[in-house]
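Participant: Predicted coordinates and the sequence they were generated for:
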Amino acid sequence: MAKPKVRALLTALGKDPRPVTHELLDELPEDKTLNYLRGLLMATGALPTRDQCLTNLERWINEKLATRTDLEDRRVLHGYAIWHHLRRLRQRVRAQQLTVDQDQNVRIHVNAAVQFLDDLAGRGTPLVACTQSDVDDFMAHRATYPQRTAHFVRWAVTHRHAHNLTAPATRWAGPSGPHDEDRRWDVARRLLHEDAAPTADRVAGLLLLLYAQHVNTIRHLTVDHVQRDGDTPKILLGDRPIVLPAPLDALVEELIASRRGHTLVDAPGTWLFPGRLPGQPLSSDQLVIRLGALDVNPRQDRATALFTLAAQVPAAILARMLGIHRSVAVQWQQASGGDWAAYAADVAARPVRNRPAT
């Protein structure tokens, strides 16, 4: 309340005769103070919950469209941004919240399309008359995001906004090394058995090191992802729960019991890793910083974990257990040299347990 921006915001809202709604807050300039107040009102039930990140992305796209003076360019960009990217994004997230990576991915794709259309407009060339030399020249000399521009060109050709153009997709060349498995286990053992670091940071690091979970996946975990089968604690990362081995199970139970909010309402909600914004999980940037303090490199250590797991477990099982796309699991299995035959032979060699009569 002592901060000038907070006082100014609350004074402005107090003088407005209309009830405080999301629509009213949307009329105000977007900043950290407004985001915090909105989060506080949603966390306490004064406002209905909504994905503010998705709302901000929708607003940003509409602003981009409004700046297009050429009606044909606006129609093309509308189809690419809203009917292609935004529609697919809504289907993908569904009841979940939009992640920072998903938000940035759409923005970069749209910016790449805008840059290409602006370049064509600057030379007086409409998209429908664009030639292969126009594409090659732009990609070679002026494209800020060549891969995203290529995606827009392929989309435009598919939807007949352009003709006789090619822009090949860049294929994944496989995991980049080095994959230091010894270091991965050294850090994992330290997080499992040394209690110098906060419990939340240890659990987050172990989920990344042992189960190859992405930072954005970890930060969006809730207490509902932790299940119990009798006395056996499990965690749901994909569509099948995974048994939490000791002592990781005790750390997860401790995290659930000790977690607390960092805001005025001091309510962590259902998040395993509550953040500083009311009703929101810990930000990906903050989680990366905290993992770095534990000597965990999210990108490289996750790649090492995926590389190792893919060599030991079939892609279909890996996808179901870890919550990654099946095609991604197949790519990692091929890169790691793992195959189904070795796994099937190992399963066949295991002793058969006598099942109790039913």
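Facilitator: Now that the structure is in, tell me what you want to look at. Residues are numbered from 1 along each chain as shown.
Participant: When you work out contacts or count neighbours from here on, use the C-alpha atoms and nothing else.
Facilitator: Will do.
Participant: Verify the contact between residue 212 and residue 308 for me.
Facilitator: No - shown here, residue 212 and residue 308 do not form a contact pair, counting by Cα atoms under 8 Å, at 9.6 Å.
Participant: more neighbours, those two?
Facilitator: Remark: of residue 212 and residue 308, residue 212 carries more neighbours, 25 against 20, as counted by other Cα atoms under 10 Å.
Participant: okay, pairing it with this:
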Amino acid sequence: MARPKPAPEPDRYEPCERCGQAYLTAAWWQDTPICCYCYNQAKRLVGQCVECGHSGIVPGRTTAGHYLCRTCSGIRLNVDCVECGAEAELYRHGHCWRCELAHQVDELLTNPHTGTINSQLVGLAEALKQMPRPNSGVTWLRNPTVRTILQEIAAVDAVDQQLLNSLPVNRSAVHIRALLDEHGIAGARVDFRTRFTTWADSKLATLTSPDNQLVMRSYIQWHLSRRFDDNCTNGTFLAAKQGVTVAIDFLNFLDVLQVPIRDIDQSQVDTFIATGSETNRLLNRFLPWAIKTYRLPPLTISPHRRGTTRALTETEQVEQLTKLFANEQLTPRDRLAATLIVVFGQATHKVAALRWDQIDRDGTCTITLGTHPITLESPLDQLVVEVAESTTNRQTAAHSASVWVFPGYQPGNHLGESHLRLRLKALGFPSLATRLGTWQTITQTAPPPVLADALGIHPQTAIQHALRGSSQFGAYVAERGRHNDQ
């Protein structure tokens, strides 16, 4: 994470000509002071000079703010790479970041015994060298753990499953194995079962009672592990981790009370639920198993009431639509994700997993959410173009040619549903309330089965939305009738 920019210091420095803020002056260009932040930004800015048409680094500015190259602006700035000759920000010894990245990749992926790069690693090497932001690649390759793992992989004659299984299961190794899977070595990605087993072993160490550790090991081995097959999803993986975490918290809570697991009663369960966050209700994933296996007496957790979320009113939906295209804080990706919920009533997990093959941009722009494609009118069609041109999560080797509209942080995976949900909620688009409001509105304008077919939900679900929407409309009409009678 980048360090936060400090506050300006007008008592120490004069204002920068570019940003107007008082920071340390790094250079005087065109007889004006340039702060260190604008100086570094100008060294990286590529554009076209308005006077001579030169394309490259453009550090200068006209009085109107247009770009000028070094020659036309008279600015002396060394941005010529001594190796490739390109105009680019230099890293060290006159080499640009991209040349440095190529050297680092070759150094780490070359087999020290043969002096060449294993053919299995060529795809990874090329992807790393061509990543849009080479400085990010150099920074990543500085990580000692990353370097150790890459060197270990490069030092063998063949990258096989035995080698991959010998690697540590940490964040760097998981990411590297996902990159290998994405760029030529099928099956290299860490499977969910291995990741969960490694995580669970460390989590079990936090249990304060040896007896409770035995109970949790049985729960993990005989109840949860069977879920991690070839069809396991990231959601299943995260849900299992969350359920184990809450169960361990509960068992440690009992240990503090000095209550053995075989002696607990309903009061301890109720106290644990009442004194914690709403997450503690996830104890209902562990309790049924413990009761069924005769480790606990019959106990209950009052279920969460479904259908209690309030749907947004028509006025609130209009406000959201206005915010959708008026709020400059929204990136194109945020705006498209929110549009799919606000306009089309899509669930968050479907939005996160949207693929580019569901969108046709040849001629009339269409999107397929259900059985039939839907035409996207302006400004939605332009929004799709902006997202396609966006560089978010596409600046590294993780998603060089991603099929996902919203690529995630893990190579080959789309954006996480929970991450997207929290992001939209923070921007003023709570996904469930927004989606309910949308469906209860649009089902009053078209037959629910037709909408269900076009937007990809079950017809019965669409009918239920229609009934809720019509009941609210009926209550409104009745209220107006009573008002008119008075």
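Facilitator: Structure's in. What do you need? Worth saying up front: this structure is predicted, and the values here are computed from it rather than measured.
Participant: TM-score, when you put one on top of the other?
Facilitator: The TM-score (TM-score structural alignment, normalised by the length of structure 1) is 0.66; 330 aligned residues with a Cα RMSD of 4.8 Å.
Participant: C-terminal to the longest helix along structure 1, what's the next element?
Facilitator: Taking DSSP state H as the criterion, structure 1 has its longest helix at helix 100-122. Remark: after helix 100-122 of structure 1, the chain's next helix or strand is helix 132-141, criterion DSSP states H and E.
Participant: Have a look at how far, on average, that following helix is from structure 2.
Facilitator: On superposition with structure 2, the mean distance recorded for helix 132-141 of structure 1 (mean Cα distance after the TM-score superposition for structure 1) is 3.7 Å.
Participant: quick one, that helix and helix 100-122 angle?
Facilitator: 130 degrees (axes from the mean of the first three to the mean of the last three Cα atoms, to 10 degrees).
Participant: Might you quantify the distance of the longest helix of structure 1 from its chain's geometric centre?
Facilitator: How far helix 100-122 of structure 1 lies from its chain's middle: 19 Å, per Cα atoms, centre = their mean, to the nearest Å.
Participant: Same question for stretch 278-298 of structure 2.
Facilitator: 32 Å.
Participant: which residues are contacting it?
Facilitator: If you take Cα atoms under 8 Å, 6 or more residues apart in numbering as the criterion, stretch 278-298 of structure 2 is touched by 219, 223, 242-244, 246-247, 250, 261-265, 272-273, 299, 301.
Participant: go again using 6 Å as the cut-off
Facilitator: Contact with stretch 278-298 of structure 2 is made by 243, 246, 247, 262, 273, as judged by Cα atoms under 6 Å, 6 or more residues apart in numbering.
Participant: do stretch 335-352 of structure 2 as well
Facilitator: For stretch 335-352 of structure 2, contacts defined as Cα under 6 Å, 6+ apart pick out 415, 417, 435, 438, 439.
Participant: Flag every buried residue along it.
Facilitator: Across stretch 335-352 of structure 2, burial judged by 16 or more other Cα atoms under 10 Å covers 335-348, 351-352.
Participant: and residue 243 of structure 2, what is it in contact with?
Facilitator: Per Cα under 6 Å, 6+ apart, neighbours of residue 243 of structure 2: residue 282.
Participant: Show me what residue 353 of structure 2 aligns to in structure 1.
Facilitator: Aligned by TM-score structural alignment, residue 353 of structure 2 pairs with residue 220 of structure 1.
Participant: quick one: the residue lying closest to that match once chain neighbours are set aside and residue 240 of structure 1, what's the gap?
Facilitator: Spatial nearest neighbour of residue 220 of structure 1, chain neighbours left out: residue 281 (6.4 Å); criterion: Cα to Cα, 6 or more residues apart in numbering. Noted for residue 281 of structure 1: a distance of 23 Å to residue 240 of structure 1, by Cα to Cα, to the nearest Å.
Participant: Looking at these two, which one has more neighbours?
Facilitator: residue 281 (23 against 15).
Participant: now for that one: what does it line up with in structure 2?
Facilitator: Using TM-score structural alignment, the equivalent of residue 281 of structure 1 in structure 2 is residue 414.
Participant: Touching, its match and residue 405? I think so.
Facilitator: No - judged on Cα atoms under 6 Å, residue 414 of structure 2 makes no contact with residue 405 at a distance of 7.9 Å.
Participant: what touches both of these two?
Facilitator: Shared contacts of residue 414 of structure 2 and residue 405 (Cα under 6 Å, 6+ apart): none.
Participant: Not counting sequence-adjacent ones, nearest residue to the residue nearest in space to the middle of structure 1?
Facilitator: The centroid of structure 1 falls nearest to residue 99 when counting by Cα atoms, centre = their mean (4.0 Å). Distances taken as Cα to Cα, 6+ apart put residue 216 closest to residue 99 of structure 1, at 6.4 Å, once the chain neighbours are dropped.
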